[in-house]
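Colleague: Sequence plus the predicted model coming up.
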Amino acid sequence: MDIILIAGLWLDGSAWDDVVPELTALGHRPLPLTLPGQGDGTASATLDDQLEAVLAAIDATPGKPLVVGHSAAATLAWLAADARPEKVAKVALIGGFPSDDGRPYADDFAAEDGVVPFPGWTPFDGPETADLDRPARDRLASTTVPVPETVTKGIVHFTDDRRFDIPVLVICPEFTPTQAQHWITTGESTELARATHLDYANLDSGHWPMTSRPRELARVLAEAANS
């Protein structure tokens, strides 16, 4: 199966470099995306531009792909499912939940001169980075790129309720499936609360498993694609 890989804020397609060969060895075709304004060399982009890039990747696949969204890009993956419900086989969300309709995409971090730079590791102290040693943090930080403010403050809009019938796998890295279920049922993700086919996978890592546990992540994604 084609597996479209969308990394979260500040990361381009190279974030999946250690996952790609593992997925290939497991018989799948990984398609890591570098989004407009987020590593492709353009000076600016909007949330709509990024969504169009994901939709172009979906439309270029011969069958129905698995669409994977990491962190903030959980929303981008879900927006793509909303726009192409007949073309997406399944959605996998790693360490993130879709924003609600009418809310900003990802405006939790401060902008500087029109872009949102990687804020360093201090905001992520705790379970999110517990599995990253200093060299791993340095390597990951060196690959980050500022994200246009026009992306992070873009307003999320959903239009097609058929998205709720697409199977969703919630991959739980720095939190547990039990915690994720509780958050969803108590209203922290109104989108996933309406999903009719919702499963969970426990990864027991930090927030960036593509860096710290690429083989294990690939296995979880391959199993999702096979099921």
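Modeller: Structure's in. What do you need? Numbers count the residues shown, from 1 in each chain.
Colleague: contacts and neighbour counts: CA atoms only from here.
Modeller: Will do.
Colleague: Strands of this protein, start to end?
Modeller: 2-6, 29-32, 66-70, 90-94, 115-116, 147-148, 168-172, 198-202 (DSSP state E).
Colleague: Adding distance to residue 135 and mean neighbour count as columns, could you present those in TSV?
Modeller: Output for the strands of the chain, formatted as TSV (distance: least, C-alpha to C-alpha, whole Å; neighbours: other C-alpha atoms under 10 Å):
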stretch	distance to residue 135	mean neighbour count
strand 2-6	24	25
strand 29-32	24	20
strand 66-70	22	26
strand 90-94	23	27
strand 115-116	24	20
strand 147-148	24	26
strand 168-172	24	23
strand 198-202	25	17
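Colleague: Among the ones you listed, which comes closest to residue 154?
Modeller: strand 147-148 (10.0 Å; C-alpha to C-alpha).
Colleague: Show me the contact partners of that closest one.
Modeller: 9, 10, 37, 38, 44, 45, 46, 114, 115, 116, 117 (C-alpha atoms under 8 Å, 6 or more residues apart in numbering).
Colleague: putting a second one here so we can go through both:
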Amino acid sequence: MLAAGAWLGAWAWDEVTAELRAAGHDAHPLTLSGLAERQGVPAGLETHVQDVVTEVERLDLRDVVLVGHSYAGIPVGLAAERIGDRLGRVVFVDANVPVDGETFLSGWPSEEVRRSIEEHGGFWPPLPRGEFAGQELTDQQIDLLLSRATPHPGASLTEPAVLQGKLVELPATYVKCLLDGEEPMPAVNELLRSGRWELVRMNTGHWPMFSRPRELARILAAAGS
């Protein structure tokens, strides 16, 4: 099951899911509440966690690989704790990870984001076009991303994560996209130092589902094997 980051819906995984299905894998992209075809609905972090858990249970998935990109790493990581023995592995794609008591906006200068959320009725609008430069995206890919992006529910970014166990004990792979910075964020580095998590590097930008869908699909397939 695949969940994309801020502003994106299930559509962002179209090329990756096509690759996975062509290789014989089931793939279930998920749109989180308040985004894409579900846009306009206020949603906090717990809503997004329940989106993932509910869909796993509805589809009766077993040995499932949960994939969270960017922001979605937080609700996906929390959902991975809750689905018990249904979980096969969790994959964080250049993602934030849940830290107990902290929010998506914790740990980095986020006053501008908070102000933007307040000014836009509780939603975080997509970034301007220039912010997508240098991430190995073509002009056409940036056009697609911006034409289909929707404002992100601000409450999901300001609601603190509540961990029920130790994230490091989950079977996990972290995919670091090097054009978005060579080193993972400190919370991720701490988890990687345990030796329990696998680190995979991709020489691309923060949106590999657009820039390197075939390579990303191979990584996800390997994580599930």
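Modeller: Sure, I can see it. All values derive from a computational prediction rather than experimental measurement.
Colleague: still on that earlier bit, show me which of the contacts of strand 147-148 of the first structure is closest to residue 136 of the first structure.
Modeller: Lowest distance from residue 136 of the first structure to the contacts of strand 147-148 of the first structure (C-alpha to C-alpha) belongs to residue 10, with 15.8 Å.
Colleague: Quick one: residues contacting the aligned residue in the second structure for that closest one.
Modeller: Using TM-score structural alignment, the equivalent of residue 10 of the first structure in the second structure is residue 7. Applying C-alpha under 8 Å, 6+ apart to residue 7 of the second structure gives the contacts 35, 36, 125, 126, 149, 150, 151, 152.
Colleague: about what we covered before: and residue 158 of the first structure, which of the strands of the first structure is closest to it?
Modeller: The nearest among these, by C-alpha to C-alpha, is strand 90-94 at 15.5 Å.
Colleague: ok, average deviation of that closest one from the second structure?
Modeller: Once fitted to the second structure, strand 90-94 of the first structure is off its aligned match by 0.6 Å on average (mean C-alpha distance after the TM-score superposition for the first structure).
Colleague: now that strand and strand 66-70, what's the angle there?
Modeller: 20 degrees (axes from the mean of the first three to the mean of the last three C-alpha atoms, to 10 degrees).
Colleague: Run the angle between strand 90-94 of the first structure and strand 2-6 for me.
Modeller: Here the directions of strand 90-94 of the first structure and strand 2-6 differ by 30 degrees (the same axes, to 10 degrees).
Colleague: Go through stretch 9-24 of the second structure and flag the buried ones.
Modeller: By neighbour count with 16 or more other C-alpha atoms under 10 Å, stretch 9-24 of the second structure contains the buried residues 9, 10, 11, 12, 13, 15, 16, 17, 18, 19, 20.
Colleague: In helices only, show me those.
Modeller: Using DSSP state H, 15, 16, 17, 18, 19, 20 are the members of the buried residues of stretch 9-24 of the second structure that sit in helices.
Colleague: and the residue lying closest to the first one once chain neighbours are set aside, how many neighbours?
Modeller: Put plainly, it is residue 15 of the second structure. The shortest distance from residue 15 of the second structure to any non-neighbouring residue, by C-alpha to C-alpha, 6 or more residues apart in numbering, is to residue 213 (5.9 Å). Using other C-alpha atoms under 10 Å, residue 213 of the second structure has 20 neighbouring residues.
Colleague: Return the residue of the first structure aligned against residue 213 of the second structure.
Modeller: Taking TM-score structural alignment, the alignment pairs residue 213 of the second structure with residue 214 from the first structure.
Colleague: Surely residue 24 of the first structure and residue 30 touch.
Modeller: Yes. Applying C-alpha atoms under 8 Å, one finds residue 24 of the first structure in contact with residue 30, separated by 6.8 Å.
Colleague: Identify the residue of the second structure aligned to residue 32 of the first structure.
Modeller: Match for residue 32 of the first structure (TM-score structural alignment): residue 29.
Colleague: Enumerate every residue touching that match.
Modeller: 1, 2, 3, 10, 11, 13, 17.
Colleague: residues touching the second one, list them.
Modeller: In this case it means residue 2 of the second structure. Applying C-alpha under 8 Å, 6+ apart, the residues near residue 2 of the second structure are 10, 13, 27, 28, 29, 30, 66, 67, 68.
Colleague: want to throw the contacts of strand 147-148 of the first structure into a markdown table with distance to residue 77 of the first structure?
Modeller: Below are these laid out as a markdown table (distance: C-alpha to C-alpha, whole Å):
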| residue | distance to residue 77 of the first structure |
| --- | --- |
| 9 | 13 |
| 10 | 16 |
| 37 | 17 |
| 38 | 16 |
| 44 | 21 |
| 45 | 17 |
| 46 | 15 |
| 114 | 24 |
| 115 | 22 |
| 116 | 21 |
| 117 | 22 |
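Colleague: quick check, nearest of the residues you listed to residue 75 of the first structure?
Modeller: For those, the nearest to residue 75 of the first structure is residue 9 (11.4 Å; C-alpha to C-alpha).
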